[in-house]
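Trainee: Fold the stuff below for me.
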Amino acid sequence: MEDVRSVRMSTEERDDFLGSGGTGVISFDSSDDGPPYTRPISYGYDADSENFYFRLAIGPEDAGKRDLIEEDGEVSFVTYDETDRGWRSVVATGSLEEITKSALDPDVAEAMQRVKIPFVDVYDSHPLTLEFRFFRLTPDEVTGQQQAGTGE
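Mentor: Reported below is the predicted structural model:
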């Protein structure tokens, strides 16, 4: 087995890797001791505030997903990439906060202008039947790792 070592990314390397958005995987803690609810997702990232932004789609048959989103449980978000220079990944954990029109403050509005959340069609239902809601993750912890020797 190949010995691949990793090193922690600096804040600048992490912010460069995350850019203003991309794709990753989000996991919600389950309220019963079952496995986490995990789904691919697109994200926006604001390096100024170090917050992540998500557009979550909820379909008519997604009652369980709606319940998980509305609970105040912990979420984990992971994004990963592998290039000819090696792999890189970032893991962020914390709680989601819904961004509603009535609670939209100027700082959040400015941050949402700086991010680019890709529209990725991975839905079981037609997008016109889905409810889209926006959320912010102000992480309790963010860690970036990269294959040793890949730093700029």
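Trainee: Please count neighbours and contacts with C-alpha atoms only from this point.
Mentor: Noted.
Trainee: which SSE is Gly34 in?
Mentor: Using DSSP states H and E, Gly34 maps to neither a helix nor a strand.
Trainee: My error: substitute Glu61 in the last question.
Mentor: Under DSSP H and E, no helix or strand contains Glu61.
Trainee: How much space separates it from Leu68?
Mentor: According to Cα to Cα, to the nearest Å, Glu61 stands 14 Å off from Leu68.
Trainee: With neighbour numbers in mind, choose between the two.
Mentor: Using other Cα atoms under 10 Å as the criterion, Glu61 and Leu68 rank with Leu68 on top: 18 against 11.
Trainee: and for comparison, fold this next one:
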Amino acid sequence: MSDARSQRPPDDEDGIEMSPAALDDFLETAGDGVLTLHADEPYSFPVSFGYDVATGRCVLQLVSAPDSAKRALLDDEADATLVAYEWTAPDDWRSVVVSGELARVPDDGAAHDVYAEQATPVGMSVFGTGAQNLDVEWYELDAASRSGRRSPR
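Mentor: You can find the predicted model right below:
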């Protein structure tokens, strides 16, 4: 039995592939998504991010408790995938998947600027402890691959 989805035209209700320029535009405005660290068991969590079009990198400020599962999985370099999406209605949506290497970067101001301009603000109360007890580090996700689809509006 053949898969009916594979027989549909490419720009049907499954969405239309986004151009590189449309991917850049979306990533610059998305501000948040879900990051998955590729470990023995994948670990996913919501994040805020900024996107630097000039370098093709997503900039993240990752906050964690010293003994958290997230902290244990954050190496100097790790494979990761970021999914960002926007859904307004069944016929009005966009989603982008960015995969690559997640690496720690210094807080040299450049990462902070991109993040501050574009990331979705998030309160620290989600961590259940005071800010003084949290580790805050800057990371970049170097986009080795990007893909996105949008509704065929």
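Trainee: what's the matching residue for Glu131 of the first structure over in the second structure?
Mentor: Using TM-score structural alignment, the partner of Glu131 of the first structure in the second structure is Asp135.
Trainee: what's near enough to touch that match?
Mentor: Val63, Ser64, Ala65, Pro66 (Cα atoms under 8 Å, 6 or more residues apart in numbering).
Trainee: can you check Leu73 of the second structure too?
Mentor: Leu73 of the second structure neighbours (Cα under 8 Å, 6+ apart): Leu37, Ala39.
Trainee: Checking the equivalent of it over in the first structure next. Helix, strand or coil?
Mentor: Alignment note (TM-score structural alignment): Leu73 of the second structure maps to Leu68 of the first structure. Secondary structure, DSSP: H, G, I helix; E, B strand; the rest coil: Leu68 of the first structure is helix.
Trainee: now the helices for the second structure?
Mentor: Secondary structure of the second structure by DSSP state H: the helices cover 20-30, 69-73, 110-118.
Trainee: which parts of the shortest one are buried?
Mentor: By 16 or more other Cα atoms under 10 Å, the buried positions in helix 69-73 of the second structure come out as Lys70.
Trainee: Same check on the longest one?
Mentor: For helix 20-30 of the second structure, the buried set under the neighbour-count rule, 16+ other Cα under 10 Å, comprises Leu23, Asp24, Phe26, Leu27, Glu28, Ala30.
Trainee: Excluding sequence neighbours, find me the nearest residue to the first one.
Mentor: Ranked by Cα to Cα, 6 or more residues apart in numbering and with sequence neighbours excluded, the top spatial neighbour of Leu23 of the second structure is Gly148, at 6.5 Å.
Trainee: how about Val120 of the first structure, what's its match in the second structure?
Mentor: Mapped onto the second structure by TM-score structural alignment, Val120 of the first structure lines up with Val122.
Trainee: Neighbours of that match, how many?
Mentor: For Val122 of the second structure, using other Cα under 10 Å, the count is 10.
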